[in-house]
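Participant: Build me a model:
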Amino acid sequence: MVVITMPGSERLDALLLPAGLLVLTYGAWRVLFAAPIPYRLEKEPSSDKDGQPRLRKVPLPRPESTLWLWGNTLDTDKHHSHRYHDWLKDESERVGWRPWLLSMTGERPVIVLSTPEAFDDVLQKQSDIFEKGPLKRELMRDFLGDGIVSVDGELWRLQRKRTTHLLMAPSVFPFMAEVVEAQTHKFCAVVDALVAQQRSASLKKLLNSLTSDIFGHIGFGVDMRSLESDTSSMTLHPFMEAQEQAGVLLQARMQQPRWMWKLKRFLNIGSEKHGRKQINVMYSIVHDIILKCMARDPSTPRKDFLSVFLAQEQEREQKLDTTVVRDMAVTMFSAGQNTTAETMSWFIVMMNRYPAVAAKIRAEITDKLPALARANHAGVAASDVPVPSLDEVQELMYLEACLRESMRLNGMALNSRQAMKDTMLSDGTFLHYDVTFTFPVKGPLEVQPAHAA
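Facilitator: All right, here's what the predicted structure looks like:
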């Protein structure tokens, strides 16, 4: 996890600290007295008169750095904000992978779960009890509206149904392949230009630009023009700039006590003021695109997601709510563009860390796609090398395994759920209604790069 800062926000945040002290008294009362204390049931060595094992309530452990009133706020902000995933893993390992409590100033403690059995309880056996919950929805709604990532229940099922119908449309997959091939050629042309000019560039930014152009075409039918052959003029589309800054706002919220970012939002200052402007820009652009799609001649077929979705809704004679369409479009674009760019970036990092694995990938390409390998050895410009077809790519099984392993090795965004009623996990951990918990990542501890084979 990275530390997020906003230009000029440091002074404003400092001014908010005195106001935060006023909230601290209420927060301390809520955490120490109003909030139920989570516990775990453990068997005692002795039995009762009926021969049944006695059970005792055991408070869940906390980090050794936990302070009265402040909880883990100061420790995480000062020492662990840059390694939050690793710190959660370290604490989980320290307590033997049992559930433990994470406390932030003015908030109820969050229970950290880290075993496959607990994941199974939450995500499968008792999935009807555990939802994203009002806290997570409030955190994300300004950014993603009522998209599938930020809703629960019937609205989530409706969004999932719409998304499934959209992805199953016969024209979607061939169109995606066509767009990926065209944008890959453009990406290679940019790389060729950088090589010819002997210039360095951020590969992460290039991959972000590539995925922006791909998902701009696939999602909206819009050319974002983030990748240009003239690398000196490479700029982000206004939608992409606004989306990136809105994402910064979301990260900033995740690293602050809830009362702080809500107070800044109410006062319209600091990171919340800047982020709100960017969200309005993003929503305005998408709304204009939706109106243009709705005004197009229906006899002219379009293959982008937005046009296909609008056509499907019109065929079903559904009344279109532009806000619902906007939220769905923004969510699908953000999820697809960000995850693809991050996956590709981490994969390149992993190939540099493990050259033996990279050598095996090259050997597989030479064996399965000899024409591509010959063009590479002959020094043909990257933009002149034909992009492999989908059928050819499916032959590269070791490459696919390495991509999957890279996704597993590098931590995803933290997942969290909220209990909608009192319940108990299979390990005896009792969860009160409204308690929030999160999942760290520990799987990579037992994985070796060679396992990709």
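
Participant: contacts, neighbours, all on C-alpha from now
Facilitator: OK.

Participant: Just the buried positions in the longest strand along the chain, please.
Facilitator: As assigned by DSSP state E, the longest strand anywhere in the chain is strand 39-47. Residues of strand 39-47 classed as buried by neighbour count (16 or more other Cα atoms under 10 Å): Tyr39, Arg40, Leu41.

Participant: now the other sequence, so there's something to compare against:
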Amino acid sequence: MVAPLLLSFLLPLLFFFFFFFFFFIFTKTPTSSSTPSIKLPRAYPLVGSFFAVFVNRHRRLEWLSDILQVSPNATFTLHRLFGQAQVFTANPAVVQHILKTQFHIYQKGDPFRSALSDFLGDGIFNADGESWKFQRQVSSHEFSTKSLRKFVETVVDAELSDRLTPVLNTAATACSVLDFQDVLQRFAFDNVCKIAFGYDPAYLSPSFGQSKFAKAFEDAVRISSLRFQSLVPIFWKLKKFLDIGSEKRLRIAVAEVRGYAKNIIDEKKNELQTNSSIASVDLLSRFLSSGHSDEDFVTDIIISFILAGQDTTSAALTWFFWLLPKYPQVEDRILEEICNKSEDFGYDEVKNLTYTHAALCESMRLYPPVPVDGKQAVADDVLPDGTVVRKGERVAYHPYAMGRMEGIWGKDWAEFRPERWLESGDDAAAKWRFVGRDNYTYPVFQAGPRICLGKEMAFLQMKRMVAGILKRFRVVPAAAEGVEPKFVQYMTAKMEGGFPVRIEARRAQG
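Facilitator: Next up is the predicted model:
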């Protein structure tokens, strides 16, 4: 019964699409007058620019970035199926408008929530209003100076010395190839679970064993992201209704993640009841101690926190370590800075790694962990550049494109040059002084009221890892020379197929 109904719906739809597809193929599309090689998609009745999106579906991120480079005011309206529209922008003034000035108008919205709700539920990344405010308020305690110092000097240090260094030593001795993206994800996963749950999954180990929780988490992230990127969302919704294909795999993965998380929540509740005087030292304890006993809600919060802590830092470091061998002068300056610090690398030493901080900022400019982020308008609005936004339309800011804007970064925007973030220091003790960009020009950590709470924690973790790794090892990409890895977009950026590297031990600094 279901199959005939499905065919009666799909066949006319497919005929309709094929008719317009051939019309699109044999119709010339306009090009930008300033950059003739970049075609601006033509919009047709009913289908909008669907076929232009379809043709560029395997490089959608780069395609939209190219369009924004040549669009007036770096803002472009993409027309979708059946009269829907989405605005993309790489204009800092527009970014400030949607993330701060008119923050109350631009929310997560129904398209985002419907695509990600099975996985993220009502967690902070999928919430608006009072629920978002409450989660942000409780989470903010996790990022005090005291907590950050403890994170760097205990959690990250232990993971680095007890697990990562032995793994890299073994790889260097055996001259074996490692998937460094996988190593970095495992490292970050262990760290965030310790912070979020007060629980150590020991996912990074010499055996590189699989964790059902970590594997299910990765599957849930990937499939949920593909939902959000779907050109025709009704297809994934139909697959969900029929419980087939990727939607069936998503249901199984989410059940594994949530079941695992709930077991840890139960253990934490018992721990708090057994010893009511225990300090709320991890995020889970804080939320349970705040009076919220709804297990589903607490699970949502923890899943969002793991997503933020694992995927963003590992994505940023993957591309950082890929860029570094291409620019040996940058690596030399980082090493010089690291070797001038004490061997202990405590919180204060890590915090003052100025050149390393600039190099990480520069890497994330070119390869932002979240390359595109969007909101939905809950009321009609007009953007600063004059673009009209109707209620219900989506507006997305594009950090990937913004990092490539000549008008922001200059003609050398394609160069990996940390010095663009630095000025000479005031005295011999401070060789460099960091000069940041405002959050709307560089929205890698979002901006406005929703700016990332974990920004400083992320930088401290990344700088400590860079210092710990580079002082002892060289990370050498194992791919053939000239082969460029593919930047793929899920909820966060990934390197398609992993990041194969060889590890070489450095000679002791004498």
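
Participant: Quantitatively, what TM-score do the chains reach?
Facilitator: Here the superposed chains carry a TM-score of 0.77, computed using TM-score structural alignment, normalised by the length of structure 1; 380 aligned residues with a Cα RMSD of 2.7 Å.

Participant: rewinding a little: and the longest strand of structure 1, which stretch of structure 2?
Facilitator: Aligning strand 39-47 of structure 1 against structure 2 (TM-score structural alignment) gives no matching residues.

Participant: Please name every helix or strand in contact with that strand.
Facilitator: strand 53-59, strand 429-431 (3 or more Cα pairs under 8 Å, 6 or more residues apart in numbering; DSSP states H and E).

Participant: Give me the angle between it and strand 53-59.
Facilitator: 150 degrees (axes from the mean of the first three to the mean of the last three Cα atoms, to 10 degrees).

Participant: What are the contacting residues of strand 39-47 of structure 1?
Facilitator: Residues from elsewhere that reach strand 39-47 of structure 1, judged by Cα atoms under 8 Å, 6 or more residues apart in numbering: 53-60, 427-431.

Participant: please redo it, this time with the cut-off set to 6 Å
Facilitator: Pro53, Arg54, Leu55, Arg56, Lys57, Val58, Pro59, Leu60, Gly428, Thr429, Phe430 (Cα atoms under 6 Å, 6 or more residues apart in numbering).

Participant: sorry, back to before: want to throw the helices and strands packed on strand 39-47 of structure 1 into TSV with distance to Met168 of structure 1?
Facilitator: Formatted as TSV, these follow (distance: least, Cα to Cα, whole Å):
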stretch	distance to Met168 of structure 1
strand 53-59	49
strand 429-431	39
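
Participant: Deepest-packed of these, please.
Facilitator: Mean neighbours per residue, mean count of other Cα atoms under 10 Å, is largest over these for strand 429-431, with a mean of 21.

Participant: one step back: tell me how far the longest strand of structure 1 is from the chain's mean position?
Facilitator: 39 Å (Cα atoms, centre = their mean, to the nearest Å).

Participant: just stretch 433-441 of structure 1 next, same as before
Facilitator: 17 Å.

Participant: do stretch 167-187 of structure 2 as well
Facilitator: 22 Å.

Participant: what do you get for stretch 164-178 of structure 1?
Facilitator: 23 Å.

Participant: before we move on, back to that, which one, of the helices and strands packed on strand 39-47 of structure 1, ends up nearest to Gln318 of structure 1?
Facilitator: Proximity to Gln318 of structure 1, assessed across those by Cα to Cα, is greatest for strand 429-431 (41.2 Å).
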